[in-house]
Each structure stands twice: as C-alpha cells, then as structure tokens.
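Participant: next come a sequence and a model predicted from it.
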Amino acid sequence: MTNKVYFIGAGPGNADLITVKGRDILKTADVVIYAGSLVSKDHLEYCRVGVKIYNSASMTLNEVIDVIKKYHGEGKKIVRLHTGDPTIYGAIREQMDELDKLGIDYEVVPGVSSFTAAAAAINREFTLPSISQTIILTRVEGRTPVPEKENLERLASVGASMALFLSVSMIDKVVEKLKKGYGRNVPIAVIQKATWEDEKCVIGTLDDIVEKVKKENITKTAQILVGDFINCKYDKSLLYDENFTHMFRKAKNENSGN
C-alpha cells in the first residue's frame, strides 16, 4: 500500500479545535506543509522531533507539489495543513488533481470551519425554525471574481442566513449589495479571528455595521454573518416539543391516552 498525503483541516484558530484524528496524524507526520498565513503555529508543537516543515504562504502550487512529490518518493508521511475546513475556500481540488496525475494517494480530514466558529463566538444558531433553514456560504467579488449567477445581491434576496468569507476588507461594498438584496435593514455580525486569543466580535445592522467595523479597525481574517437569526423572535423546535412524536419519543398527549 502506498503512503498517503493527508489534507487536514486545522480548524478556525484555537489549536484545540483540530479534530482528534487530524492531530493524531499530524503527530506522526514526517513532512508538514502548512498555510502559515492563517494556521496557528501552535499546531506545530505537536509535531514529532525532526519533522520537515514548509510554510505554503510563500509557495506556489508547483512548489507545493514538488515538495510532496520529493518526500512521497522517499516514503515519507506528508500532511498538508489547511485552515478551517479544507473543503471551503481551501484550493485543495487543484492540488488533488495534480496528485492524481502523479498517482499519489491522499485523504481529506475535515475540520471546524470559521463560519461555524464565528456563529459560536456570538452564541447564535444559523437554522432557527420559522426564520431560516438555509445557510449560504459565499464571498463578494474582489480581485477574484464570482460567477454572475452568485452575485451577492441575488443570493441575499433569498433571505437565508449567510456567512461571507474573504470580504471584510470590502465591507462598504458588501453592505451596499446586501441592502439591495434583502431590501431591508437586517442584523449583521463581523467576527475577526474567531477562537483566537485576539478575537473581536461586532454586532449591528446593515445601517451601522460599516461604522462599527471601521472603528474596531477590522480589515482582514473575519467572517461576516448576516440574517435575522442574529436577532429575532422565532418558533421553538418541534424536536423537543412535548406534543410532537418522533421515532425516539411519543408525545405526552399520546402517552396519556388523551
């Protein structure tokens, strides 16, 4: 059996939010290529003595693949450590495609995404009954475009809960598009570096969030959460309703024979 390359989600920031599986693999790796601009260096403390460490922040795709190819050929265990969950804005597909060409086996180990960490930081739930049962993960166009059919105004018009990645540096543009899409003043929160020691949380509405974000000097590494779920009245879940029957519990009125 050939040795694998492991794409591991390191979580949103706090080193303890990597999965047990991810850390166990990291501890035994011979080579670690980590996204140094976003992944906490605290993860590297769990690596074994003598591990080869590369910071991909300054590397191109070809350079990353060359390192993997070199050490895989030597039979080494390689970890590609990504921030959050590697399947969301992780640019891993292009790496996996190159590994497929080389016949190198790999496995993706999921991680805690920054969008869920951001909601946890402000003690909110995206999916509230009668409010929203849909979460849209997206970003506003910048230097990298987005497909026209995924224009932020169009997505906002759905009225679902939203989490915007890679967009806080364009907060004015984001708010302008959201106002047009939602067509009203909705709650919005900006969470910078969720779960890190220097985490910042700003909660407001579309009318005042730009001023609040600029006052806190938040310009990068932040999640933008949008929707009524942040501040609203909602119906309670049927899951724990005493008058609702499901496969694990009968409703009280059924048990009493009423």
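Facilitator: The structure has been received and is ready for your questions.

Participant: rest of the way, CA atoms for contacts and neighbours
Facilitator: Noted.

Participant: quote the end-to-end distance of stretch 158-174.
Facilitator: End-to-end distance for stretch 158-174, by C-alpha to C-alpha, to the nearest Å: 16 Å.

Participant: which residues touch that stretch?
Facilitator: With C-alpha atoms under 8 Å, 6 or more residues apart in numbering as the test, stretch 158-174 has contacts from 115, 126-127, 132-140, 152, 156, 182, 190, 210, 218-229.

Participant: try it again at 6 Å.
Facilitator: Residues outside stretch 158-174 that contact it (C-alpha atoms under 6 Å, 6 or more residues apart in numbering) are 132, 134-140, 219-220, 223-227.

Participant: which single one of those residues is nearest to Val186?
Facilitator: Using C-alpha to C-alpha, Gly227 is the member of those that sits closest to Val186, with 6.0 Å.

Participant: comparison target below:
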Amino acid sequence: MTVYFIGAGPGAPDLITVRGLKLIQRCPMCLYAGSLVPEAIVAEAPKDAVVKDTAPMHLDEIIEDIKIAHERGEDVARVHSGDPSIYGAIAEQIRRLRALDIPFEVVPGVPAFAAAAAALGAELTVPGIAQTIILTRTSMKSSAMPERESLAILGQSGATLAIHLSVRNIPHVERELTPHYGPDCPVVVAYRVGWPDQMFIRGTLSDIRQKVRAEKITRTALILVGPAIAPQEFEDSRLYDADFSHILRFQAKEKANEAK
C-alpha cells in the first residue's frame, strides 16, 4: 500500500502527467483538493473508488481515511493542484505518514508559474535581464513569512518574482517592490491559469493595483513581477550561438566530418 501525492497541474485536465493520471485511474481511494483540482481529473478514478473532496476536511480526518485504506492494503491517490512541493501542505501529511510507517511517493505536477509563463508565451529567465526565479508569497491569513524572506529583501535581487497567495495584498507588493524594480516594472496577474475562465491582467507596479481592483480579483491568482516578463531588448543566449562551442556541438561536428 502506498499514498501517492499527485500534482494535478494548474487546471487544464490534460496538463496532469501520464504517471499521475494512471495512478488516479487505478487507486481504490482518491482524496483531492476540490477547490482547485478539476472534476474531470478525479472522474478518472475507478467507478467503485472512494472519492472525497478534502477541502472541508481537517488534517486528522484526512489521515484517518488514509489509515483505513492502509489497513485494507489499498493505494491512495492524494491529489493536489499544481505541483505538491509548492505550497502543497504535504509536509505535515508526510510527517504523519512517517510516524504511522505508511509508505508514500510524490508525483510532480506542472506548477502555476510555469503554466502562466507558457500561456503568456514568455521566458522568465532572459539573458542579461534575469536568470533567477523566486517563488514566494506574502503574509496574510496563512502562516507567517520568515523576516529574511520579505519582499523588501527578495526584491533586492532583481529576479523574476512569482508571488503566490497574495493578490489581496497587492498594495503591499507594490509598496515593497517599487524601490527595487521601479514603478514601470512589468507585472502580470494570472487568474485561474489553465481553467476555462483564466484571465491575465497586465500592468506595471504603478497601476496594477487599480487594474486588479477593477476586475474584482481576490483569490486564485499568481503575481509575476520583473523586467523579464516583457523585455524590450536583450541579448541572444549563448546556447545556439554559432561561435559558442560545447561538447554536444563538438561531437556533432566530429560526426559530420567523419561522414564526409
């Protein structure tokens, strides 16, 4: 018996991994985060499977269901949105499973920041502009942020920021980041990425607050900040530069010469 923590991806049912989908299709129990996991994904569970939305459940109740499955020798598909390693609340579940000596495995999924970048047709690491992505959030109702991870500190890096769970805190985002990125820095608020009603609000640090307020977005949104989101001019990467040699290109040239 194994508990599989499965990343269902950002919303589109076909963005789940093949491995994750196959596990859902065969596990006798499926526990899923109903507020963010599409019903089409859990509809793939066996017809006689126990399928439960864990959104209204607390941790003890979830672990109790897993214990019941463990006693029966039945695998469990524990389905989370996005990728379970990012704000997935799996650490406390894993701690309980280890204490109970219940085997588990984590199956990665497509994270929201990657899906947002894909939908925008953007690269978040643009040569000469930004080569680092920071995934973070701000303090609201959930657990507090460590002081060393404040936006004021992270913003000093100039990296591309993917700020989760913070759209209602956007005035704070603007206030903390403007001194480091400037008021004209590009910002995109990605709402419900991968869902049929997805929306992208484009702006700058100086006007994004008003634009988000006009659309009445208060949850389920990711904030992307940084010049790499809408670069004006940038250098080509060295990867495909004709004058740049690396081992694979060198080997290809050798093979071509041998074929002559």
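Facilitator: Yep, that arrived. Just so it is clear, the structure is predicted and the values come from calculations on it, not from any experiment.

Participant: quick TM-score on the pair, please.
Facilitator: TM-score for the superposed chains, counting by TM-score structural alignment, normalised by the length of structure 1: 0.94, backed by 254 aligned residues with a C-alpha RMSD of 1.9 Å.

Participant: which two of the contacts of stretch 158-174 of structure 1 have the greatest separation?
Facilitator: Between any two of the contacts of stretch 158-174 of structure 1 (C-alpha to C-alpha), the greatest distance is 28.4 Å, for Ser132 and Thr219.

Participant: and those two? Which one has more around it.
Facilitator: Applying other C-alpha atoms under 10 Å to Ser132 of structure 1 and Thr219 shows that Ser132 carries more neighbours, namely 18 against 15.

Participant: what's that one aligned with over in structure 2?
Facilitator: In structure 2, the residue paired with Ser132 of structure 1 according to TM-score structural alignment is Ala130.

Participant: repeat that for Ile92 of structure 1.
Facilitator: Using TM-score structural alignment as the criterion, Ile92 of structure 1 maps onto Ile90 of structure 2.

Participant: and its match, how far from Ala33 of structure 2?
Facilitator: In terms of C-alpha to C-alpha, Ile90 of structure 2 sits 12 Å off from Ala33 of structure 2.

Participant: can you check Gly7 of structure 2 too?
Facilitator: Gly7 of structure 2 is 11 Å from Ala33 of structure 2, by C-alpha to C-alpha.

Participant: then Gln251 of structure 2?
Facilitator: In this view, Gln251 of structure 2 and Ala33 of structure 2 are 48 Å apart by C-alpha to C-alpha.

Participant: show me which of the two is the more surrounded one.
Facilitator: Neighbour totals were compared for Gln251 of structure 2 and Ala33, and Ala33 leads with 19 against 11 (other C-alpha under 10 Å).

Participant: quick revisit: chain neighbours aside, what residue packs nearest to the match of Ile92 of structure 1?
Facilitator: Using C-alpha to C-alpha, 6 or more residues apart in numbering and skipping the chain neighbours, the partner closest in space to Ile90 of structure 2 is Pro84 (6.7 Å).

Participant: spell out which helix or strand contains the one you found, please.
Facilitator: Under the criterion of DSSP states H and E, Pro84 of structure 2 resides outside all helices and strands.

Participant: can you count the residues close to it?
Facilitator: 24.

Participant: cool, and Arg26 of structure 2?
Facilitator: Neighbour count of Arg26 of structure 2, defined by other C-alpha under 10 Å: 17.

Participant: hmm, Gly7 and the residue nearest to Ile90 of structure 2 touching each other?
Facilitator: Yes - proximity of Pro84 of structure 2 to Gly7 meets the contact threshold set by C-alpha atoms under 6 Å, at 5.3 Å.

Participant: list residues touching both of these two?
Facilitator: Common neighbours of Pro84 of structure 2 and Gly7 are not found (criterion: C-alpha under 6 Å, 6+ apart).
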